[in-house]
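A.B. asks: Model the structure of this input:
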Amino acid sequence: MQILRACDLSFSYDYTLFENLNLSLNTGESTAILGVSGCGKSTLLHILSTLLKPKSGEVIYNEKSLYKLSENELTKIRRLEFGIIFQAHYLFKGFSAFENIELASILSGLNIDENLVKQLKIEQILNQKVGEISGGQQQRVSIARVLSKKPKIIFADEPTGNLDKQTASEVMDVLSRYIKENNASLVLVTHDNDIASRCDYAFRLENKKLITR
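C.D. replies: Reported below is the predicted structural model:
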């Protein structure tokens, strides 16, 4: 079932990144977006997740045009239904890994998923301050934080970019399992063809358009 679709999206700064772009996401499925640096992949992800408004076009989520909603309505959707994994982790460095994950759970009214913590192999670092653990560990904590609130759509910007090949594969296992078990959706930006091949669909952002890979 379709859960989100982009309709004729366009965005530009001093130059046009993309125009009249269309994309749809279905529940229980994953989509990868590839492309060279600077082509607009992250910008597109930010528009789909309501962090950046398009110059023109619409993003429809559960038959609601997101950019016609109030900021309060958008904030509620981001908090309860969307999960965003950034390249920068945006963790609270003075807090422990557990406290960072717990905060997201509290905001969504859910408990921390201990099975998820084990799948991401971070149970041994939960009591450590985020500033004391490696970048790869921080990335896994940030993924646990996002998934703990049980989002309906996960938007991921290079979620495995700071991980070694083995850990990246394990993280993709976790994300794939999550969307199947929760009938959720995943859209991710990546430079890694191997990661893209793990998704149900893959597109390349090229010459201002999305092209089927």
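
A.B. asks: going forward, measure contacts between C-alpha atoms and count neighbours the same way
C.D. replies: Noted.

A.B. asks: Okay, residue 69 and residue 122: tell me how far apart.
C.D. replies: Applying Cα to Cα, to the nearest Å, the value for residue 69 to residue 122 is 37 Å.

A.B. asks: just residue 51 next, same as before
C.D. replies: Relative to residue 122, and taking Cα to Cα, residue 51 is found at 29 Å.

A.B. asks: which residues of this structure fall in strands?
C.D. replies: In the chain, the strands defined using DSSP state E lie at 2-12, 16-26, 30-34, 56-61, 64-65, 82-85, 153-157, 185-189, 201-206, 209-212.

A.B. asks: Now show me the structure for the sequence below, then we'll compare the two:
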Amino acid sequence: MNNDVLEFNEVWKTYRMGSEDIQALRGVSLTVNSSSFIAIMGPSGSGKSTLLHLAGILDTPTKGTVLLNGKNIKEYSQDEQANLRRANIGFVFQRFNLMPQLTALENVMLPMISQDSGKAKKLLDKVGLSDKYNRYHTQLSGGEQQRVSIARALANDPSLLLADEPTGELDTENAMIIMELLQELNQNDGLTIVGVTHNPLSAKYADEVITMQDGNIIS
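C.D. replies: Below is the predicted model of the structure:
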């Protein structure tokens, strides 16, 4: 059985900016094994977020192949890509992206294929928010909002969690709480995690740290 969740083979990504071609990725090759926790570091413009967008099937490569669970993402139709994202991939964002008109519980239920409030409560319990079901985002700290977003990312039992600067808006104490939570999800639940971060303290929670620069993996 193939143990690879994600595989990048000589992946290039080119964006057109006016009359100029911007090479966001330059022949990147990378394998992400099941149940691994990988942190991607590098300066702004190094290609970290582009790599994450390709991993989440939010974009497709200009050249090369991205395989998700052994299949080239270009072979999926747009509808299939959307269904795959919803059923197999959880996303955690820097700015939390919670719906302000919804409670914590309703935010977690939002992406669920079946609207299951019992499951949503269990997920909030899992991230330490059993007393915050009915709070709105303005009633939650930044760290609590990010924990709600992690619970929401787990709503459909994904095999892969993608985190884009998950501690970027948080103080050091809350950042460490979030990284410890992600580490627990990886080690205890076997969840495969790929995260982008600028913070070396956050990266230390990962099994492997990959450094990018100018669209290349340099270490």
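
A.B. asks: Quantitatively, what TM-score do the chains reach?
C.D. replies: Laid over one another, the chains give 0.90 as their TM-score (TM-score structural alignment, normalised by the length of structure 1), with 211 aligned residues with a Cα RMSD of 1.9 Å.

A.B. asks: ok, back up a step: between residue 69 and residue 122 of structure 1, who's got more neighbours?
C.D. replies: Taking neighbours as other Cα atoms under 10 Å, residue 69 of structure 1 and residue 122 compare with residue 122 leading, 18 against 11.

A.B. asks: what's the longest helix seen in structure 1 aligned against in structure 2?
C.D. replies: When secondary structure is assigned using DSSP state H, the longest helix within structure 1 turns out to be helix 165-181. Alignment of helix 165-181 of structure 1 against structure 2: residues 172-188, by TM-score structural alignment.

A.B. asks: neighbouring contacts of that stretch?
C.D. replies: With contact meaning Cα atoms under 8 Å, 6 or more residues apart in numbering, stretch 172-188 of structure 2 is reached by 35-37, 127, 142-143, 146-147, 166-168, 191-193, 202, 205-206.

A.B. asks: quick one: buried residues of it?
C.D. replies: 174, 175, 176, 177, 178, 179, 181, 182, 183, 185, 186 (16 or more other Cα atoms under 10 Å).

A.B. asks: mind checking how far residue 43 of structure 1 is from residue 148 of structure 1?
C.D. replies: Taking Cα to Cα, one finds residue 43 of structure 1 at 25 Å from residue 148 of structure 1.

A.B. asks: neighbour-wise, which of those two wins?
C.D. replies: Neighbour totals were compared for residue 43 of structure 1 and residue 148, and residue 148 leads with 24 against 20 (other Cα under 10 Å).

A.B. asks: Just tell me what that one corresponds to in structure 2.
C.D. replies: Counting by TM-score structural alignment, residue 148 of structure 1 corresponds to residue 155 in structure 2.

A.B. asks: In contact with its match, which residues?
C.D. replies: Residue 155 of structure 2 neighbours (Cα under 8 Å, 6+ apart): 108, 109, 111, 112, 119, 120, 123.

A.B. asks: between the residues you listed, which has the most around it?
C.D. replies: Busiest of those [other Cα under 10 Å] is residue 108, holding 30 neighbours.

A.B. asks: In space, what's closest to that one - neighbours in sequence excluded?
C.D. replies: Closest residue in space to residue 108 of structure 2, ignoring its immediate chain neighbours: residue 152 at 4.1 Å, by Cα to Cα, 6 or more residues apart in numbering.

A.B. asks: wait, what's in contact with the closest residue to residue 131 of structure 1 other than its chain neighbours?
C.D. replies: Excluding the flanking residues, the one nearest residue 131 of structure 1 by Cα to Cα, 6+ apart is residue 93, at 4.8 Å. Residue 93 of structure 1 makes contacts with 129, 130, 131, as judged by Cα under 8 Å, 6+ apart.

A.B. asks: Of those, which count as buried by neighbour count?
C.D. replies: 129, 130.

A.B. asks: Let me know the closest of the contacts of residue 93 of structure 1 to residue 74 of structure 1.
C.D. replies: Taking Cα to Cα as the measure, residue 74 of structure 1 lies nearest residue 130 of the contacts of residue 93 of structure 1, at 28.8 Å.

A.B. asks: hang on, the closest one packs against residue 139?
C.D. replies: No. Counting by Cα atoms under 8 Å, residue 130 of structure 1 stays clear of residue 139, with 10.3 Å between them.

A.B. asks: Now do residue 113 of structure 2: how many residues are near it, please.
C.D. replies: Residue 113 of structure 2 has 11 neighbours, counted by other Cα under 10 Å.

A.B. asks: Any figure for the gap between the nearest residue to it once chain neighbours are set aside and residue 83 of structure 2?
C.D. replies: In this structure, residue 113 of structure 2 finds its nearest non-sequential neighbour in residue 156, 6.9 Å apart by Cα to Cα, 6+ apart. From residue 156 of structure 2 across to residue 83 of structure 2, the span is 11 Å (Cα to Cα).

A.B. asks: And for residue 135 of structure 2?
C.D. replies: 30 Å.

A.B. asks: where does the most centrally placed residue in structure 2 sit relative to residue 100 of structure 2, distance-wise?
C.D. replies: Centroid-nearest residue in structure 2, with Cα atoms, centre = their mean: residue 162, separated by 1.4 Å. Counting by Cα to Cα, the gap from residue 162 of structure 2 to residue 100 of structure 2 is 22 Å.

A.B. asks: ok, now residue 167 of structure 2?
C.D. replies: From residue 167 of structure 2 over to residue 100 of structure 2 (counting by Cα to Cα), the distance is 20 Å.

A.B. asks: cool, and residue 125 of structure 2?
C.D. replies: For residue 125 of structure 2 relative to residue 100 of structure 2 (Cα to Cα), the value is 21 Å.

A.B. asks: ditto for residue 7 of structure 2
C.D. replies: 36 Å.
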